[in-house]
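Undergrad: Curious how this folds, go ahead:
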Amino acid sequence: MELKDIKSVYFVGAGGIGMSAIARYFLHKGVTVAGYDRTPSELTRQLEREGMDIHYEENVDLIPQPCRDKATCLVIYTPAIPAEHKEMVFFREGGFTIEKRAQVLGTLTRTHKGLCFAGTHGKTTTSTMCAHIMHESHVDCNAFLGGISKNYGTNYILSESDYIVIEADEFDRSFHWLRPWMSVITATDPDHLDIYGTKEAYLESFRHYTTLIQPGGALVIHTGLEMKADVQEGVKVYTYSLNEGDFHAENIKIDNGEISFDFVSPIERVDGIVLGQPIPINIENGVAAMAMAQLNGCTPDELRHGMATYGGVDRRFDFRLKNSRHVVLSDYAHHPKEIFQSAKSMRELYKDRKITAIFQPHLYTRTRDFYRDFADALSQLDEVILTEIYPAREQPIPGVTSQLIYDNLKPGVEKAIIRKDDVIDYVKSRDFDVLIILGAGDLDNYTDEIAHIIDNK
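TA: Next comes the predicted model:
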């Protein structure tokens, strides 16, 4: 189905962060937008306020009339929806055009210059940084982001620009639908082994992704990755990292809560970059974001302005309380390497303070595959509180519980396992100095209440 033929769009799994960005795109285009999601959330409520018709019961009768014409309705679904879902069965048997979110994004990369950010971790922050830099510059951009930008209060940016910034998701090989003009690859630490099976298959998926970059474009890839890029002729390849590669940082200064550095680039060096969200890991994220923005025409002053005014992403090193007595923040980190970087940044920022994490592991398979790595990463902190595993799309696996992580935490780390439902009472009964809420599940729903309790102690 061509974009011009679409008069209504129906989302099966409307409340996901990535799905909602596409919903907003079609709302802006003025077509009927409706959908199903299992549970209401702040995001779905906001979409309803913006004009989307959403229901929360798996019921074909609730599909609105404009979404019942297969000739003009595009159905978009998330891979987390089971094949036997009643509404999916209705659309499938009715001969509707049914596409994954990634297929729709792929269509957009054929009509715009797609600037795509892929990688096991870091892609949400890096793509949001780049989108902010470019949107604030003379170049401008559209953007479909994997998190809520604090600068814009949304995960979607619309403009008349030819550029479109996209977070390229490797789950279910979704990023293979894209045809990037340029791409950043941040990391390829194996993940989603329930989908890929082996590390080799995971790395092969990234290799194939690099073949999709359009001739004349570019790949900006983190140094030292295990994968091997395989770009078409006419695609330039650049490397980046914190302190080496074609793009990197020099003269890094971390002082009194502020971070500045110089941006080294084969195009033009830019001195005096100041981070608007001063977190050590954002130096490297910023290098990748600025590399992409600079390759597409942003000036030195625009890079400085974009980085200085970048406000961060919800649940990505997201401070909810910060004063001289207490710090509470939320971080979406749910892979061992992400947690390692998060814990490392915390240690650099709060060298002499007691740091506690409450961690909700995400997925049984991920816990089974990486429980030792989770324990090693968390062992950088002083105290670790574990809740039960957030299952998301999975059924329990016998013997796979948070106890696996607990048993492998290093000696000297204070530790406990509690039920998620008991977290609020646990926080009320304890004192905390620096507290970080970790994970990609629903524990973050408690973070504002936790911050309020701690602030009033």
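
Undergrad: When you work out contacts or count neighbours from here on, use the C-alpha atoms and nothing else.
TA: Will do.

Undergrad: Residues contacting stretch 214-230, please?
TA: Outside of stretch 214-230, the residues that reach it under the criterion Cα atoms under 8 Å, 6 or more residues apart in numbering are 179-188, 203-204, 206-208, 210-211, 213, 232-241, 244-245, 288, 291-292.

Undergrad: quick one more, to check against the first:
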Amino acid sequence: MMHKKQIFFVGIGGIGMSALARYFKLQQHTVAGYDLTSTTLTHNLENEGITITYDDNIERIPKNMLKKENVLVVYTPAIPEENKILTYFRSHSFEVVKRAALLGKITQQYQSIAIAGTHGKTSISTFTAHLLYQSKLKCNAFLGGISANYQSNLLFDKKAAYTVIEADEYDRSFLHLNPKIALITSVDADHLDIYGSFMQIENAFKEFAQKTINNTGVLIVQKKILQKIDWPHQAISYSTTEKADYQAINTNYSDGAYNFDLATPKGVFQNLKIKLPGSYNFENAVAAAALAIEAGIEEQELRNGLATLKGVERRFQIHTNKEIIYIDDYAHHPAEIEACIDSARHAFPGKKVTVAFQPHLYSRTKDFHTEFTKALSLANYIYLLPIYPAREKPIDGVSSKIISNHLSKSKHQLVSKAELIEALEENAPEIFISMGAGDIGFMVDDIKKTLNKHLT
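TA: You can find the predicted model right below:
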């Protein structure tokens, strides 16, 4: 598949797909693609010379992408089976591959660092990529978010020692990978439409872990789940709160920054600092530091890299930090919501937290509506938006109401996106968090403008 010089991406606007598109464009391939909607990301891809159509019509396929012997077609499982463009390529015997399979093929050319887990993959991958890229080691990186340091989801250096990738558990995609260094952040019930049970999720993570060990690789696991699940005995641990192989010690948080020492198997790295608020940002930075140290980063390079971390778009991203604090976050699983709210309370103690949550997927809402209720109840007030369906069709009886039914009536309201803006015009929250993996992320500018009206 790698020898073909023309590549068409079906679902090119996805964060993982767009990183691959950028990579092949840098490799002098001709790249084009389809996506359902135009976004800032697809606009940037077009500015980089990539042709994109937003019309699911085979007549919109570029003429130079119609010879099957010259073209590789890449798709994401988020694309529905009835997509006309994907159906055309399949029915005309084009070589069609999943994004995960292509990523696995690319990373065979490099020593890879893979970050797996139901939460935290994007932040840790992006942090790790920055630590290595600014060091003498350098790296390539395919990221699931936009790095605030580089304003991109792709880093590339021909002399790179490693390639950093997210090991996505959805559709068992991470089993295409053979990492040299792997880290597992968390293993929670999710994607039950794919796995069916938590035991099957756990088994998939164990298989990923064993592949790393079989590849004579290094396996790092968050301490809490190292204790809960029977991992390969070679696994090493990290934590910000418990005794671990990589452990933050002497931690002090003040003025939005963490100052700490890091106990490691190679000794104690002293006087480290990250200027990102939020307790889960801190834990993710410690995880990234463990990966970078295992990869061979020097102590001063690590210190410099941590001090210059700017974070990731939509991962506890603080947009206003004055009288009203506005945070936007990708949280779409109950455990992520809980971590986000806890981080906000830790970073800004004593303030009331208001959240707007857009559930992502009918199946996830059906499977976890009780857990969503419990997590959201940690906030002082909740605006609950309609479900963002993404790749799914509606499920009878499943809507945001099945979460709402168990929330205190005085603590929440069901709203449309327009009604959310109207509510924020009337009431100024102390801390406001927009949460979700759907199109709530496109509301950030409107929310900022609305909240800023209260400051004039």
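
Undergrad: Okay, and which of the contacts of stretch 214-230 of the first structure map to helices?
TA: Cross-referencing the contacts of stretch 214-230 of the first structure with the helices (criterion: DSSP state H) gives 203-204, 206-208, 210, 288, 291-292 as the overlap.

Undergrad: could you dump these to CSV with distance to Ser127 of the first structure?
TA: Putting these into CSV (distance: Cα to Cα, whole Å) gives the following:
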residue, distance to Ser127 of the first structure
Leu203, 21
Glu204, 23
Phe206, 17
Arg207, 20
His208, 21
Thr210, 17
Ala288, 9
Ala291, 11
Met292, 9
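
Undergrad: Among these, the buried ones, what's the ChimeraX command?
TA: The ChimeraX command for the buried members of these (criterion: 16 or more other Cα atoms under 10 Å) is given here:
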select :203,206,207,208,210,288,291,292
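
Undergrad: List the contacts of the residue sitting nearest the centre point of the second structure.
TA: With the centre of the second structure defined as its mean C-alpha position, the nearest residue by Cα atoms, centre = their mean is Thr122, 3.6 Å away. With contact taken as Cα under 8 Å, 6+ apart, Thr122 of the second structure is in contact with 143-145, 166, 312.

Undergrad: Greatest separation within the residues you listed: which pair is it?
TA: When the contacts of Thr122 of the second structure are compared pair by pair using Cα to Cα, the two farthest from each other are Glu166 and Val312, 14.1 Å apart.

Undergrad: Can you verify Phe432 of the second structure is assigned to a helix?
TA: No. Using DSSP: H, G, I helix; E, B strand; the rest coil, the secondary structure at Phe432 of the second structure is strand, not a helix.

Undergrad: what residue of the first structure matches up with it?
TA: Using TM-score structural alignment as the criterion, Phe432 of the second structure maps onto Leu435 of the first structure.

Undergrad: so how far is Ala201 of the first structure from that match?
TA: If you measure Leu435 of the first structure against Ala201 of the first structure using Cα to Cα, to the nearest Å, the figure is 37 Å.

Undergrad: Neighbour count for these two, which is higher?
TA: Neighbours of Leu435 of the first structure and Ala201, each counted by other Cα atoms under 10 Å, are more numerous for Leu435; the result is 24 against 14.

Undergrad: isn't Phe171 of the first structure right next to Asp194, touching?
TA: No. Between Phe171 of the first structure and Asp194 no contact is recorded; they are 9.9 Å apart, counting by Cα atoms under 8 Å.

Undergrad: Contacts only, for the match of Phe432 of the second structure.
TA: Per Cα under 8 Å, 6+ apart, neighbours of Leu435 of the first structure: 327-329, 355-358.

Undergrad: neighbour-wise, which of those leads?
TA: Most surrounded of the contacts of Leu435 of the first structure: other Cα under 10 Å gives Val328, at 27 neighbours.

Undergrad: what do we get in the second structure for that residue?
TA: Checking TM-score structural alignment: Val328 of the first structure goes with Tyr326.

Undergrad: And the ones in helices among the contacts of stretch 214-230 of the first structure, which is closest to Leu349 of the first structure?
TA: Taking Cα to Cα as the measure, Ala288 is the one of those closest to Leu349 of the first structure, at 22.0 Å.

Undergrad: Contact partners for that closest one?
TA: Contacts were defined as Cα under 8 Å, 6+ apart; by that measure Ala288 of the first structure touches 126, 184, 186, 220, 240-241, 247.

Undergrad: quick one: which of those is nearest Ala14 of the first structure?
TA: For the contacts of Ala288 of the first structure, the closest approach to Ala14 of the first structure (Cα to Cα) belongs to Thr126, at 24.4 Å.

Undergrad: Residue in the second structure paired with the closest one?
TA: For Thr126 of the first structure, the aligned residue in the second structure is Ile124 (criterion: TM-score structural alignment).

Undergrad: count of residues packed around its match?
TA: 30.

Undergrad: next one: Tyr362 of the second structure
TA: 22.

Undergrad: residues contacting the residue mapped onto it from the first structure?
TA: In the first structure, the residue paired with Tyr362 of the second structure is Tyr364, using TM-score structural alignment. Tyr364 of the first structure is in contact with 389-391, 394-397, 400-401, counting by Cα under 8 Å, 6+ apart.

Undergrad: out of those residues, which are buried?
TA: By 16+ other Cα under 10 Å, the contacts of Tyr364 of the first structure give 389-390, 400-401 as buried.

Undergrad: out of these, what pair is the most spread apart?
TA: Comparing all pairs in these by Cα to Cα, the longest separation belongs to Tyr390 and Val400, at 11.8 Å.

Undergrad: isn't Gly438 of the second structure right next to Gln358, touching?
TA: Yes. Using Cα under 8 Å, Gly438 of the second structure is in contact with Gln358, at 7.0 Å.

Undergrad: overlap in contacts of these two?
TA: Taking Cα under 8 Å, 6+ apart as the contact rule, the neighbours common to Gly438 of the second structure and Gln358 are Tyr388.
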